[in-house]
Structure formats: structure tokens, C-alpha cells
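A.B. asks: only geometry, no sequence info:
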């Protein structure tokens, strides 16, 4: 497979951390972005570049832009994986809680996508990670008003971008994940355990990021082994 330049957000732990290692091991060049770059930097893998990046900091987007211009010239795949979650009753969920979640899950993903698109070719792929909680008609859980509604927003954004760029590319898709055993799940739902590992889900996401846009554009795929 041709070597690709891949940007991944939220790489300090969980699925993003596994994705960075997996794709680098396959020979691809990875830019791993997270507020804490140390976990990836400490891996000392040849194909991975990493620096601290905060989706809330406007100046950090310039760092990404300069890196692409100076090091890569183009980007093949962008994986909007970073996520923020708040789990509390709606009556206790403040405007600041909503802002925090939407800044990462929607506004940050949108801005990074806007920055990266000019460096992508017609066959580029922007893949965003959503949640089954963002799927209309799916089972909903109390306490996740901010999180699940933000994940619904990224689905609609993906559909809109696919339409807007359908003539010139790149392609845009979104994966709505079921529960995965990650640190974020443990923090939001202490004691809750599921069978899907971060590494296992990362394997699926990596393959879809590299090949899914050959078959899909503007689509949301539900990636969950639970029913309903």
C-alpha cells in the first residue's frame, strides 16, 4: 500500500493512541495531535511526529498548517478522533459544560478540517469519529445531553461537507461507535465494562480511514456489536 500522510487528533490515550502506533507500523507518516504529546513522543517511533495541540487554542491550528507546509506538502487522511464528554443530569449541565464538549467535538473538528482541506487531493479522506448516541432513533442515556447532541452535530456536518466538496474532493465519512473500553468510558461510567478494546476498534478505524472513501462519501456507519 502506498505510504500516506495521516493526521490524528486525540492521540494521548485510547483509540487515538492505538491508531497512531498501528498506522505508523504500517509505514504511514503520522502527525499525532493531543494536548499531551508525551505518550506518543515517548514511543520514539520513526514515522510519528507529535506536538502539543489544543483544539481550544486558535494559535495551535497555525502550528499544524506550518507543519504541513514545511514537512509534508499534502495530507491524505485526517481522523477527527478527539472527544470530550460530560456525564451529569441535564439540570446540572451548565453552558460552560456544553461549550467544552462542543468546542472539542464539533467546533475544533470543523476548524481543523477547514485548515487541512486545502492540502488534500481529490482522493483524500476526512474521517470523523462519532457515537451511537448521536444516531437519530438510537438508545439514549441520561446525562449525555451535551455529548450525544455534539456527536449528532458532527454527523450532519460530515454530510454537508461531502455535498459541498463532492465534485473536487476530498471524501468525508463518519463512524458512529458503540461503547469501547477506553479511559474516557471509565471516567464517564466508572465500573462499566465492555468487550470491545481500544486496539480492536483502532484496527477497524485504520482500515476504514485508508480505504473506506473508495466506497463511501457523506455516510455514517454504525460500528457497534450491541443491540438495539
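C.D. replies: Structure received. This structure is a prediction, so every number in the text was calculated from the model and none was measured. Residues are numbered from 1 along each chain as shown.

A.B. asks: rest of the way, CA atoms for contacts and neighbours
C.D. replies: Fine.

A.B. asks: Where is the longest strand in this structure?
C.D. replies: Counting by DSSP state E, the longest strand found in the chain is strand 120-131.

A.B. asks: So which elements touch it?
C.D. replies: Applying 3 or more Cα pairs under 8 Å, 6 or more residues apart in numbering; DSSP states H and E, we find strand 120-131 packed against strand 75-80, helix 145-164, strand 171-177, helix 198-211.

A.B. asks: One more pass at 7 Å, please.
C.D. replies: Contacts defined by 3 or more Cα pairs under 7 Å, 6 or more residues apart in numbering; DSSP states H and E place strand 120-131 against strand 75-80, helix 145-164, strand 171-177.

A.B. asks: who wins for proximity to residue 4 among these?
C.D. replies: strand 75-80 (5.8 Å; Cα to Cα).

A.B. asks: for that closest one, packing partners?
C.D. replies: Using 3+ Cα pairs under 7 Å, 6+ apart, strand 75-80 sits against strand 5-9, strand 120-131.

A.B. asks: okay, those strands in TSV with distance to residue 78 and mean neighbour count next?
C.D. replies: Below are these laid out as TSV (distance: least, Cα to Cα, whole Å; neighbours: other Cα atoms under 10 Å):
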stretch	distance to residue 78	mean neighbour count
strand 5-9	5	24
strand 120-131	5	23
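
A.B. asks: Dead centre of this structure: give me the residue that sits there.
C.D. replies: Nearest residue to the geometric centre of the chain (Cα atoms, centre = their mean): residue 81, 1.6 Å.

A.B. asks: In contact with that one, which residues?
C.D. replies: 8, 9, 10, 16, 128, 129 (Cα atoms under 7 Å, 6 or more residues apart in numbering).

A.B. asks: measure it to residue 105 for me?
C.D. replies: Using Cα to Cα, to the nearest Å, we find residue 81 at a distance of 9 Å from residue 105.

A.B. asks: Next, the buried residues of the helix or strand where residue 184 lies.
C.D. replies: Assigning secondary structure by DSSP states H and E places residue 184 in helix 183-188. The neighbour-count check on helix 183-188 (16 or more other Cα atoms under 10 Å) flags residue 185 as buried.

A.B. asks: Check it against this one:
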């Protein structure tokens, strides 16, 4: 039986590249994103594209039901949709914070609830949640983004414990900084979230410079290969990283919080 995968946030970056890899390996791919026109190149690879807003329950229902009605089963859901709503916690509005949570966390949860009944019925399936190394560390300006990724990690682990007895798994991929538009969008959001004459304006420049220096140079295509491993490994791990640097960064932040705080303090100075 041909495998079926659903990928969210597939209009660019890691999701776009992942759709290409799965299609190249003869999977039936359903790729969803808000910007349908940006996925047009994927259709040449046989990918089935759909307009998808993960914060809209009916949009999620339509996405999942289309795959089930056309294929009869779903093997993998890749919860990739997300973005960075950066800005100082004092000034980011709570409405904006809710939007971040709705996209990065609740959207994934909604889609998982929609695919799980069929996965349990077939006694197989995998939910791959694209988190970040930011789910185990923190930096200035990224407060609400970190909340969503910390939350996604824990949510995925709890879900995995609950569904593993049914033959279904929920696992996490934690990318580091990649060569993509993510950083530009995050810091554009940070500037847009500043209030007039904000005391945090200089901080944005400092943190942005730090991120530019810390970028690993990994590409979206590199991470898409990690997505594929997470979806296809016979014995999946709970966590997948692209590089040893990403893994060690998480280890440092989790196990040596004083050292990590010293790094954060240098970022601010």
C-alpha cells in the first residue's frame, strides 16, 4: 500500500523541501499552507496541494477529510506550520501571543485529534512535530515562541505515551537556525511589536546580531531529510536533531542553566 503523508506549512522552507523528498520517494503527499500559489511548483512533483490555515478548525477538517476520502488512510502527519512572534514580553500584546499559540501549538493539536482515530483503527501511524532547539532554551525577545516550542515538546511526549499502545507514535524534530526566511520574519515581528520610543529597541539589534553569528548554515533541504528519517525510521526516537551542535546546545541549556544564562546575559550587554 502506498504511504500517505500530510505536511503543513509547505509553502516554503522545510515544509516545501520535505514535500519534495516524500514525493521523490513515491509517497502520496498532501501539502497545506495559507499561500496556495507558492506551492504550485510542488504540483509538478505530483504533490496534492491545499489552502490550509492551521488556526481554523474547519480548514483542518477539510484537509484531513480530503486525504482520508481519496486514499482511505493517513500514515504520517508532519506538523510543520509555525513562525516566530518575537518581541519584548512587556510590549507584545496578548492577542498577538494567542495567535502564536494558536499557530505553533493548538494547530498541531487540532490536526492530531483529527488524524488519530484513523491511525488507531489501522494500528499504525506517526505524528512528527516540528519543534526547535528553542524548545529547550531561551533567548531575549523570543518569549512566546519559546513557550510554544516548550509546550509542543511536552504535549508530544504526553501524546506519545498515550498512543504508543495503539501502534501510533508522536515524535519531535528540533531544528536549529537554518538558512531560511524564518529569522527575517521573526525580527520583523519583533520590530513591529515595539511600542513608540520603546526601551527595547537596541536589544533587537543585539539579539539579531547574535543569531546571525550563531547560524549553523544548515539548509531547509538538510532539515527535510531529518523529517523523512523521523517519519520512516523503523524504531523512531523521541527527538531528532540535524547536527551534533544542535544536540549539544540543547544539552548545555538543559543541564548547565547557569552557563546558558551567562550566554544570554552577554547577548543583552
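C.D. replies: Right, received. Where do you want to start? Because the structure is a prediction, the values reported are computed rather than measured.

A.B. asks: Overlay the chains and give the TM-score.
C.D. replies: The TM-score (TM-score structural alignment, normalised by the length of the first structure) is 0.89; 221 aligned residues with a Cα RMSD of 1.8 Å.

A.B. asks: that older thread, Provide the aligned range in the second structure for the helix holding residue 184 of the first structure.
C.D. replies: With TM-score structural alignment applied, helix 183-188 of the first structure matches the range 181-186 in the second structure.

A.B. asks: Could you verify that residue 65 of the first structure is part of a helix?
C.D. replies: Yes. Assigned with DSSP: H, G, I helix; E, B strand; the rest coil, residue 65 of the first structure falls within a helix.

A.B. asks: for the residue of the first structure most remote from its centre, helix, strand, or coil?
C.D. replies: In the first structure, the residue that sits farthest from the middle, by Cα atoms, centre = their mean, is residue 91; the gap is 28.6 Å. Using three-state DSSP, the three-state assignment for residue 91 of the first structure comes out as helix.

A.B. asks: which residues touch it?
C.D. replies: Contacts of residue 91 of the first structure (Cα under 7 Å, 6+ apart): none.

A.B. asks: Please pull up the equivalent of it in the second structure.
C.D. replies: Looks like residue 91 of the first structure aligns to residue 90 there (TM-score structural alignment).

A.B. asks: Let me see the contact set for the residue lying closest to residue 83 of the first structure once chain neighbours are set aside.
C.D. replies: In space, and not counting its chain neighbours, residue 83 of the first structure is closest to residue 105: 5.4 Å by Cα to Cα, 6 or more residues apart in numbering. Neighbour list for residue 105 of the first structure: 82, 83, 84, 150, 151 [criterion: Cα under 7 Å, 6+ apart].

A.B. asks: what's the closest of those to residue 210 of the first structure?
C.D. replies: When the contacts of residue 105 of the first structure are compared against residue 210 of the first structure (criterion: Cα to Cα), the nearest one is residue 82, at 18.5 Å.

A.B. asks: That closest one maps to what in the second structure?
C.D. replies: That one, residue 82 of the first structure, aligns with residue 81 by TM-score structural alignment.

A.B. asks: can you check residue 198 of the first structure too?
C.D. replies: In the second structure, residue 198 of the first structure lands on residue 220 (TM-score structural alignment).

A.B. asks: Surely that match and residue 12 touch.
C.D. replies: No. Residue 220 of the second structure lies out of contact with residue 12 (Cα atoms under 7 Å); the separation is 8.9 Å.

A.B. asks: Who has more neighbours out of the two?
C.D. replies: Between residue 220 of the second structure and residue 12, counted using other Cα atoms under 10 Å, the more crowded position is residue 220 (21 against 17).

A.B. asks: quick one: the more buried one and residue 180 of the second structure, what's the gap?
C.D. replies: Taking Cα to Cα, one finds residue 220 of the second structure at 7 Å from residue 180 of the second structure.

A.B. asks: which residues are in contact with both of these two?
C.D. replies: In contact with both residue 220 of the second structure and residue 180: residue 13, using Cα under 7 Å, 6+ apart.

A.B. asks: ok, now how distant is the closest residue to residue 160 of the second structure other than its chain neighbours from residue 243 of the second structure?
C.D. replies: Nearest non-adjacent residue to residue 160 of the second structure, counting by Cα to Cα, 6+ apart: residue 170, 4.6 Å away. Note on residue 170 of the second structure: its distance to residue 243 of the second structure, by Cα to Cα, is 21 Å.

A.B. asks: same deal with residue 27 of the second structure?
C.D. replies: 26 Å.

A.B. asks: can you check residue 257 of the second structure too?
C.D. replies: Counting by Cα to Cα, the gap from residue 257 of the second structure to residue 243 of the second structure is 21 Å.

A.B. asks: Looking at those two, which has the bigger crowd around it?
C.D. replies: Just comparing residue 257 of the second structure and residue 243: by other Cα under 10 Å the higher neighbour count belongs to residue 243, 16 against 13.

A.B. asks: for that one, what are its contacts?
C.D. replies: With Cα under 7 Å, 6+ apart, residue 243 of the second structure has no contacts at all.

A.B. asks: what's the helix or strand for residue 46 of the first structure?
C.D. replies: Secondary structure (DSSP H and E) places residue 46 of the first structure outside all helices and strands.

A.B. asks: What is the burial count for it?
C.D. replies: Residue 46 of the first structure - counted by other Cα under 10 Å - has 11 other residues nearby.

A.B. asks: which non-adjacent residue is nearest it?
C.D. replies: Residue 46 of the first structure sits nearest to residue 24 (Cα to Cα, 6+ apart), 8.0 Å away.

A.B. asks: Just the element for the one you found, please.
C.D. replies: Going by DSSP H and E, residue 24 of the first structure is part of helix 14-25.

A.B. asks: That helix: what's the following helix or strand?
C.D. replies: Assigned by DSSP H and E, the successor of helix 14-25 of the first structure is strand 29-34.
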